[in-house]
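Q: predicted model follows, preceded by the sequence.
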Amino acid sequence: MKELRISTDIREMDIALVHNYLSKQSYWAKGRNKEEVITSMENAICFAVFDGKRQIAFARLVTDYVVFAWLMDVFVIDEYKSKGVGRFLMDYIMNLPSIQEVNGMGLRTNDAHGFYSKYGFHKISEPETWMQKIR
């Protein structure tokens, strides 16, 4: 790996890579079309990890900067998994000055509970008080 860097500039991100990963490789966004990916990126804080000029990871965060933030669409491309890229990305996001005072942050995962628990995430307390509406 060359020197890793993170960008939040959507214009620099590889939209085709993000769309391909989300719509074809992820379990949570299968079938999401390119327009939906672009709209979701335009309405969130996006983070891309680059190895040189190549994008190798992505995440996005939606927040009001006071009450709540939601982390989603986090991925590292296969050849860079288990090389510290996910930790690099999460360390960056979790240390953003603008979200340090947010009351709560959420995410959903089927398979990375151990990874996210290192960043203070845990199962929802009092799940009986939470509601959701799914389209």
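A: Nice, I can see it.
Q: alpha carbons only for contacts and neighbour counts from here, please
A: Fine.
Q: quickly find the element holding the most centrally placed residue in the chain.
A: Geometric centre of the chain, nearest residue: residue 59, 2.5 Å, by C-alpha atoms, centre = their mean. Using DSSP states H and E, residue 59 falls within strand 54-63.
Q: try this one side by side with the last:
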Amino acid sequence: MSYRLSFDHADQQLDVIHAYLAQTYWSPGIPRETVAKAIKGSLCIGVFAEDGAQVGFARVITDRATFAYLADVFIVDGHGGQGLAQKMVRALLDHSEMQGLRRWMLATSDAHGVYEKCGFTALANPDIMMEINRPDIYQG
């Protein structure tokens, strides 16, 4: 099967993206409106099957000058194991608006190998990083 990558916001299928993200470990129960707002404010990429179905998604939150945070990377069941996530990440890293950034970041609990192949490493100085983490924010 062949796949197509697209950065076009008009191609991104909100219902597919929301349905997937709402059941992930990182954004369980996320409201559809929140996903729509996140997509609108991000550089997004989707993977599409020959029949036009969206089978993957990733986005970058960025100022397009110094910093980028990679988020919401997924490939739907039945399309994994073909390097599609890695292709999306590489396409985002290579995007003309993402050149010259000082720092890229992401968080993952289960896909370190995918990101290591794209150049990501563990934090060199984790003691300088801080966070506010609200993992249950979308739970009633």
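A: Received, thanks. In this text, all values refer to a predicted model and were calculated from it rather than measured experimentally.
Q: show me which residues of the strand holding residue 59 of structure 1 are buried.
A: 55-63 (16 or more other C-alpha atoms under 10 Å).
Q: check contacts around the residue nearest to the centre of structure 1.
A: For residue 59 of structure 1, the contacting residues are 46-48, 71-75, taking C-alpha atoms under 8 Å, 6 or more residues apart in numbering as the criterion.
Q: now with 6 Å?
A: The contact partners of residue 59 of structure 1, by C-alpha atoms under 6 Å, 6 or more residues apart in numbering, come to 46-47, 73-74.
Q: what do you get for residue 42 of structure 2?
A: Counted by C-alpha under 6 Å, 6+ apart, residue 42 of structure 2 has contacts 60-61.
Q: still on that earlier bit, wait, which of the buried residues of strand 54-63 of structure 1 is closest to residue 37 of structure 1?
A: For the buried residues of strand 54-63 of structure 1, the minimum distance to residue 37 of structure 1 (C-alpha to C-alpha) is 10.9 Å, reached by residue 60.
Q: now that closest one: closest residue in space that isn't a chain neighbour?
A: Of all residues not flanking residue 60 of structure 1 in the chain, residue 46 sits nearest, at 4.3 Å (C-alpha to C-alpha, 6 or more residues apart in numbering).
Q: next: residue 72 of structure 1.
A: In space, residue 72 of structure 1 is closest to residue 60, 5.5 Å off (C-alpha to C-alpha, 6+ apart).
Q: which member of the contacts of residue 59 of structure 1 is positioned nearest residue 30 of structure 1?
A: Using C-alpha to C-alpha, these come closest to residue 30 of structure 1 at residue 73, 11.4 Å.
Q: please identify the helix or strand for that closest one.
A: Per DSSP H and E: strand 68-76 holds residue 73 of structure 1.
Q: now whichever helix or strand comes after that strand: buried residues?
A: Note on strand 68-76 of structure 1: by DSSP H and E, the next helix or strand toward the C-terminus is helix 85-94. In terms of neighbour count (16+ other C-alpha under 10 Å), helix 85-94 of structure 1 has its buried residues at 85-86, 89-90, 93.
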